[in-house]
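> next one to model:
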Amino acid sequence: MSAGLRVEKVGPLATVQDLGRPGWFDSGVGVAGAADRGSLRLANRLVGNPEGAAGIEVLLGGLEVVAERHLTVAVTGAAAPATVDGRPVGAASVLRLEEGQRLRLGWATAGLRSYVAVRGGLAVDAVLGSRSRDTLSGLGPEPLRAGDILPIGAPPREYPVVDVAPVAPPPAGRVTVRAIPGPRADWFADPAALFRGDWSVSSDTDRIGARLDRRTGPALERAISGELPTEGMALGSVQVPPSGQPVVFLADHPITGGYPVIAVVLAADVDAVAQARPGQPLRFLPYY
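Coordinates of the predicted model:
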């Protein structure tokens, strides 16, 4: 491995992420990994990496990095305008940086998280088999800071054969996600109320989970008082605390919890929740 990418500026948050560290639940360690797994996989495919190679997850934008040697990179995810030395470049396209060239991500106009993959992957130290940062437990590499030098791994043998992927940016309007009834749906007087009307993504959202406010439709009322003994929590679980504001668990969610889970978002739709911005409407569709 060799140094290849120097961090010049960081926006609200930028972390190294791969597809996480499964298999450690019995030790109290969650999977973590990219919040929008599909966007990281796409960025890696564009540069010829294995889908699980480590890249950079950027919240909202504001990242600036400089190539210390020739690099092949790709940017996917949120609709954040990207430039190379001030020249606009396309989204989800293969970019070739020469030594000294600067890649900058502006502020996203749709979506929440962008992904930067580098051919060869980021070769930071792995913890429990993963290079991902878990913001709940503090495992993995520290969030990126100006001045960091990111080592790059050996490039794979296969070279990318496309210049751009024809993918749409995350929606700027209502986000619709599918969910199945949860294991504790019977704790609610009308569990179907979750699926009626719209919710709104709260400003209280992060890699752990997206908290929702009721926008239109009925409130969620408990049929059973009290709380549950601690039980396991899956990615996409829609947990409802006493406030009645559901929380959709994302990549860094706790592996156990005591509030009832009214529904579980399909794994294929969790990425859409991870890209939903504060204030954006969200609707659940029942999936049976």
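
> please make it C-alpha for all contacts and neighbour counts, starting now.
OK.

> which residues touch Pro246?
Applying CA atoms under 8 Å, 6 or more residues apart in numbering, we find Pro246 in contact with 211-213, 238-240.

> any idea how far Ala193 is from Ile180?
From Ile180 across to Ala193, the span is 13 Å (CA to CA, to the nearest Å).

> helices and strands around the host helix or strand of Val116, which ones?
For Val116, the element it lies in under DSSP states H and E is strand 113-118. The elements that strand 113-118 packs onto, with contact taken as 3 or more CA pairs under 8 Å, 6 or more residues apart in numbering; DSSP states H and E, are helix 37-46, strand 55-59, strand 71-77.

> so which of these is the most packed in?
Counting by mean count of other CA atoms under 10 Å, strand 55-59 has the highest mean neighbour count of the helices and strands packed on strand 113-118, with a mean of 27.

> Proceed likewise with the subsequent sequence, for comparison:
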Amino acid sequence: TVQDQGRRGVLADGVALSGAADRAALRVANRLVGTAATAAGVEITMGGFRAVRDAAASAEDLWFALAGAWGTMRLDGRPLDPYVAHPWPAGAELEIDTFTHGVRAYLAVRGGVAARSLLGSRATDTLAGLGPAPLAAGDVLGVGGDVAGPVPAVDLRPWSPPAAELDIALAPGPRADRFATVEPLFAEVWTVSTQADRVGIRLEGPPLERADVSELASEGMLPGAIQVPPDGHPVILGPDGPVTGGYPVVAVVTDADRDLLGQARPGTRLRFRRVGAASSGPS
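A predicted model of the protein is given here:
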């Protein structure tokens, strides 16, 4: 899908933030090719991506970079390193195999991906169907004009493959008082299930026991909110998650750690830790 840094200021109108699941990775990829941090790129999930630069394009090379998930990447059969700017000659084919670490890589091109802006963003919202349609075979993408400066001569940003176990900081949730105890949330190691996408991540582990099973009126939701449905298994809302919901929110992932969840694939283990004051009840 085409993604940028998301739609800001429209949650009250019922529109999700959307944008890159790993916002930092997209910003880094854009920086590597001298493109504005807010520019759009391509979010590639689990790999299996191929693209050819138009053979009729300008003879001048197009610069591109890949950041985020890690797997085998080639340009016309030549292996590529992530987190490095590369020239993309006309007619050359970029091939990305299935990722071995992480779940989402970001392809940035110098100038950004050109797409129609909706409510201040070019992001694809997979739940509401807003923004550019998910990419399919035969689609043609244009290059935008979001150039911020020259391609850096050297970029020494350290990087490593996304980890198989993540430490995630949680702020107190407004409905934590509806549970018999929240201790299992922090004491257990949770596993990302196969039900994981841009809308939400369902976790496998011991169910959280509700002390209050009465229904809640639907209330506002944010990316990172951890809702607990009747079966007790937590669901972490993603960038395309619903903006309202009636399941109690036991905790909320801090904004700083949301990008980590953008690389959580089925089987990834999550450990949660507390930040902030203990919840005093509903707000």
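
> and the TM-score between these chains?
In this superposition the chains share a TM-score of 0.92, using TM-score structural alignment, normalised by the length of the second structure; 270 aligned residues with a CA RMSD of 1.3 Å.

> so which of Ile180 and Ala193 of the first structure has more stuff around it?
Ile180 (18 against 15; other CA atoms under 10 Å).

> give me the aligned partner of the more buried one over in the second structure.
Alignment note (TM-score structural alignment): Ile180 of the first structure maps to Ala171 of the second structure.

> Three-state assignment for its match, please.
At Ala171 of the second structure, secondary structure determined by DSSP: H, G, I helix; E, B strand; the rest coil is strand.

> that one contacts Phe272, doesn't it?
No. At 10.1 Å, Ala171 of the second structure does not count as touching Phe272 under the criterion of CA atoms under 8 Å.

> which residues do the two both contact?
Common contact partners of Ala171 of the second structure and Phe272 (CA under 8 Å, 6+ apart): none.

> any idea how far Leu150 of the first structure is from Ile56 of the first structure?
For Leu150 of the first structure, the distance to Ile56 of the first structure - CA to CA - is 10 Å.

> check Arg102 of the first structure too.
15 Å.

> what of Val47 of the first structure?
From Val47 of the first structure to Ile56 of the first structure the distance is 14 Å (CA to CA).

> between those two, what contacts are shared?
Ala117.

> is the residue nearest the centre of the first structure in a helix, a strand, or coil?
Nearest to the mean C-alpha position of the first structure, by CA atoms, centre = their mean, lies Ala35 at 1.8 Å. What three-state DSSP gives for Ala35 of the first structure is coil.

> the closest residue to it other than its chain neighbours - how many residues pack around it?
The spatial neighbour of Ala35 of the first structure that comes closest, neighbours along the chain excluded (CA to CA, 6 or more residues apart in numbering), is Ala251 at 5.1 Å. Ala251 of the first structure: 28 surrounding residues under other CA under 10 Å.

> Ala251 of the first structure and Pro22 touch, don't they?
No. Assessed by CA under 8 Å, Ala251 of the first structure is found out of contact with Pro22, at 11.4 Å.

> who touches both of these two?
Shared contacts of Ala251 of the first structure and Pro22 (CA under 8 Å, 6+ apart): Val31.

> tell me how far the residue mapped onto Ala264 of the second structure from the first structure lies from Val58 of the first structure.
In the first structure, Ala264 of the second structure lines up with Ala276, judged by TM-score structural alignment. Separation of Ala276 of the first structure from Val58 of the first structure (CA to CA): 14 Å.

> still on that earlier bit, residues touching the match of Ala264 of the second structure, list them.
111-112, 175, 201.

> mark which of those are part of strands, please.
In strands, judged by DSSP state E, the following of the contacts of Ala276 of the first structure are found: 175, 201.
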